[in-house]
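Chemist: Sequence and predicted structure are below.
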Amino acid sequence: MNCDGDESVCNHDPSKVYGDTSYDKGSGCDRSDSAEIKGLTVDGVPLERRFNIARSGATTDNVTTTGFKGRRPQIDDLRDIARDNEVRLVALPIGGNDLKFAGILQDCVKAYFYPSLFNKGCRGAKEKELADGLDPARAKVVKSVEAIRNVLREAGQEDGSYQIVLQSYPNPLPLGRDYRAPENAPVPPANYSRYLSAGCPFLDADSDWAHSSVVPRISAMLRGAANEAGVSFLDLQDAFAGHELCSRTTRQAGPCSEAISAVRACESEGRAASGRSEAVEQGVDDDVRRLTGTQLGHLP
């Protein structure tokens, strides 16, 4: 990334992170070089045996039945992987796009700039749609898990020979009281100060709703789907705790930060979430040298 002197204008190259899958010049799948399935440390398991077939923006249908971004359903990619490898772990972050979570956040931005059109904030515009969508999304998540099982059965693997880990989503926004900039200055003409000074166009009430209601309900829905399908569940809703977008406790990387360890363990406020991840990883079959990991869904 190259920036001017005051860092008001920056040029960046998405391919540095996403390679030929970047949204800018690649396939648009946005498969990060630091995706979970790539960053997992397992002795004796080379990177070429860790497969990331996730696609940014994918829904459960794009996992099971419908192509996306010019590619076939992800389940077909898994079928090819299972034909030549013994799959031991499938990470599945899915369901948020079925609920149009990105659209909820976009409406929250609109509610900040155009309050007269959103007199109840984005909550008033999106609450019913979200509430009505939770049960159908749960059913589709369970169906996705069963589709994965069927593909692995076709490849000759028994159900107990691998783990499927369904995971939820980190909370992207802090509570309204925890922003580093106020919602608005007390008097005009300095309205929109949270956006102008910090680039964070969200109302306190909408942030509270997204943080304390939307994300927890999505996590609860996914936990229920995991229980129904009989798979592991990794709850990531607190993974960004204290480090949410525009939170007053976030900070940019400083001189003590390193590329391989951007935040020191003693400074991390997300250690509880990391502990949950370790518990799931340690539950994988002891024969880790034969493990092949696969990540589906839409959190590349």
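Modeler: That came in fine, so what should we check first? Residues are numbered from 1 along each chain as shown.

Chemist: Could you use CA atoms for every contact and neighbour count after this?
Modeler: Fine.

Chemist: SS state for Thr294?
Modeler: strand (DSSP: H, G, I helix; E, B strand; the rest coil).

Chemist: residues touching it, list them.
Modeler: 37, 50-53, 78, 87, 89-91 (C-alpha atoms under 8 Å, 6 or more residues apart in numbering).

Chemist: closest to Gly224 among those residues?
Modeler: If you rank these by distance to Gly224 using C-alpha to C-alpha, Ala91 comes first, at 16.7 Å.

Chemist: What is the subsequent helix or strand relative to the helix or strand harbouring the closest one?
Modeler: Assigned by DSSP states H and E, Ala91 belongs to strand 87-93. Scanning forward in sequence from strand 87-93 by DSSP H and E, the next helix or strand is helix 101-113.

Chemist: tell me what that following helix is packed against?
Modeler: helix 121-154 (3 or more C-alpha pairs under 8 Å, 6 or more residues apart in numbering; DSSP states H and E).

Chemist: Check which residues of the helix it packs on are buried.
Modeler: 121-123, 125-126, 130, 134, 137-145, 147-152 (16 or more other C-alpha atoms under 10 Å).

Chemist: circling back to that earlier point, which strands and helices lie in contact with the strand holding Ala91?
Modeler: The contact analysis (3+ C-alpha pairs under 8 Å, 6+ apart) places strand 87-93 against strand 163-167, strand 292-295.

Chemist: Centre of the chain to that strand, how far?
Modeler: 15 Å (C-alpha atoms, centre = their mean, to the nearest Å).

Chemist: Quickly compare the helices and strands packed on strand 87-93 and say which is most buried.
Modeler: Ranked by average neighbour count under the criterion mean count of other C-alpha atoms under 10 Å, those are headed by strand 292-295 at a mean of 25.

Chemist: ok, now which ones touch Pro172?
Modeler: 211, 240, 244-245.

Chemist: Name the nearest of the residues you listed relative to Ser32.
Modeler: Once C-alpha to C-alpha is applied, the member of these that ends up nearest Ser32 is Phe240, at 17.9 Å.

Chemist: also this one, for the comparison:
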Amino acid sequence: MGAALLSAGAALAPAGTAAASTATQSRHKVDYVALGDSYASAPLVPTQVDATCLRSSQNYPSLVAQSRSATLTDVSCSGATTADMTGPQSDGVPAQLDALDRGTDLVTVTIGGNDIGFSTVLGTCAQLTAGNPAGSPCQSHYAGTGADQITDAVARTAPKVAQVLRGIHHRAPHARVVVVGYPDLFPEDGAGCTSSKVPLAAGDFAWLRDKEKELNAMLARQARHGGAEYVNTYAPTVGHDLCKPTGERWIETFAPETPAAPVHPNATGESAMATAVQGVLTRHG
């Protein structure tokens, strides 16, 4: 009966009132806050607008904000972990969740890669390659004893991501929350490539690919259980990994030829991530 009363009341409302309400809604700009690590901030991608966080004006949050005519507060920062959502980073960058309030309409977050130490893992892999370039020395280093250290790190990061999502909902209770996954870094077929710019052993490509998939799968689960949506940026970037030639490569090598951080999206990669985010935002309202 309450719904019927509301419907009747709407029918009796003066036309001018309804028109004014519609006009007010149309004038409202979405208050969008972007959180996350370097895959959100886009280090070295032109144009850099924050030297401390290595944040680009062409990162995926900026592109999404432009396409939706949203008001963007971008606090994504290179090197961020889940701990930096609620506390300042070591360089004095404020806690990222401080950017949220009850007026926030949309939140995107890319986080978790630094919690599992993926950059350190890649550095270790590169160092081990020289000793066994045709084998899988990195996999042996991290998983040779039976327990896979990276799989364990992903599992330990899951509750941290869940806590971040709870914190977002608490500070921005009316916001639409979107977890943005990581793009495809390594060849999907696991074949790898031989290049001085990609110093990885032949047998480690498939293992590294699978570790990234485990990270993304964990993020998708936490989004689903944490009242958030998940954006799969992996699938639409397959075929544009760090082994592809310039022009086809959306993820740069260990020695980038296009302005971007090593093993990070270049401008085209960030644009692809933005398109994936836009697809979810549009498809689900």
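Modeler: Great, that's in hand. Being a predicted model, the structure only gives us computed values, none of them experimental.

Chemist: Considering the contacts of Pro172 of structure 1, which are maintained in structure 2?
Modeler: Among the contacts of Pro172 of structure 1, the ones still in contact in structure 2 (both residues aligned by TM-score structural alignment, their matches' C-alpha atoms under 8 Å) are 211, 244-245.

Chemist: Just the buried residues of those.
Modeler: 211, 244-245.

Chemist: on that earlier part again, dump the helices and strands packed on strand 87-93 of structure 1 to a markdown table, plus distance to Lys110 of structure 1.
Modeler: Shown next, in a markdown table, are those (distance: least, C-alpha to C-alpha, whole Å):
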| stretch | distance to Lys110 of structure 1 |
| --- | --- |
| strand 163-167 | 29 |
| strand 292-295 | 33 |
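
Chemist: of all the kept ones among the contacts of Pro172 of structure 1, which comes closest to Val109 of structure 1?
Modeler: Using C-alpha to C-alpha, Leu245 comes nearest to Val109 of structure 1 of those, at 13.3 Å.

Chemist: before we move on, what SS does the closest one have?
Modeler: coil.

Chemist: ok, for it, nearest residue in space, not its chain neighbours?
Modeler: Leaving aside its sequence neighbours, Leu245 of structure 1 sits nearest to Leu173 (C-alpha to C-alpha, 6 or more residues apart in numbering; 5.4 Å).

Chemist: Please give me every residue in contact with the equivalent of the one you found over in structure 2.
Modeler: By TM-score structural alignment, Leu173 of structure 1 lines up with Phe186 in structure 2. When contacts are counted by C-alpha under 8 Å, 6+ apart, Phe186 of structure 2 is found next to 192, 205-206, 208-209, 241-243.

Chemist: Shared with structure 1, which of those?
Modeler: Shared with structure 1 under both residues aligned by TM-score structural alignment, their matches' C-alpha under 8 Å, the contacts from the contacts of Phe186 of structure 2 are 205, 208-209, 241-243.

Chemist: quick one: terminal-to-terminal distance for stretch 129-136 of structure 2?
Modeler: Terminal residues of stretch 129-136 of structure 2 are spaced 8 Å apart (C-alpha to C-alpha, to the nearest Å).

Chemist: make that stretch 54-63 of structure 1, sorry
Modeler: 9 Å.

Chemist: for stretch 65-72 of structure 1, same thing?
Modeler: Counting by C-alpha to C-alpha, you get 8 Å between the two ends of stretch 65-72 of structure 1.

Chemist: next one: that stretch to chain centre, how far?
Modeler: 20 Å.

Chemist: Which positions within it qualify as buried?
Modeler: By neighbour count with 16+ other C-alpha under 10 Å, stretch 65-72 of structure 1 contains the buried residues 67-68.

Chemist: got it, and stretch 228-238 of structure 2?
Modeler: For stretch 228-238 of structure 2, a neighbour-count test (16+ other C-alpha under 10 Å) marks 228-234, 237-238 as buried.

Chemist: ok, now stretch 200-211 of structure 2?
Modeler: Across stretch 200-211 of structure 2, burial judged by 16+ other C-alpha under 10 Å covers 200-211.

Chemist: okay, which residue is most central for structure 2?
Modeler: The residue lying closest to the centre of structure 2 (C-alpha atoms, centre = their mean) is Thr110, at 2.9 Å.

Chemist: And that residue? What does it align with in structure 1?
Modeler: Match for Thr110 of structure 2 (TM-score structural alignment): Pro93.

Chemist: I figured its match hits Gln167, correct?
Modeler: Yes - using C-alpha atoms under 8 Å as the test, Pro93 of structure 1 is close enough to Gln167 to be in contact (5.0 Å).

Chemist: related to what we said a few turns ago, I'd like to know which of the buried residues of stretch 228-238 of structure 2 is nearest to Ser38 of structure 2.
Modeler: Thr233 (14.8 Å).

Chemist: List the residues that contact whatever residue of structure 1 lines up with that closest one.
Modeler: Superposed on structure 1 with TM-score structural alignment, Thr233 of structure 2 falls opposite Leu236. Residues counted as contacts of Leu236 of structure 1 (C-alpha under 8 Å, 6+ apart) are 167-170, 273.

Chemist: Recalculate using a threshold of 10 Å.
Modeler: 167-171, 215, 219, 270, 272-274, 276-277 (C-alpha atoms under 10 Å, 6 or more residues apart in numbering).

Chemist: my guess is it is in a helix, correct?
Modeler: No - read with three-state DSSP, Leu236 of structure 1 is coil and lies in no helix.

Chemist: what about it, distance to Gly293 of structure 1?
Modeler: 19 Å.

Chemist: which of the contacts of Leu236 of structure 1 map to contacts in structure 2?
Modeler: Retained in structure 2 (both residues aligned by TM-score structural alignment, their matches' C-alpha atoms under 10 Å) from those: 167-171, 219, 273-274, 276-277.
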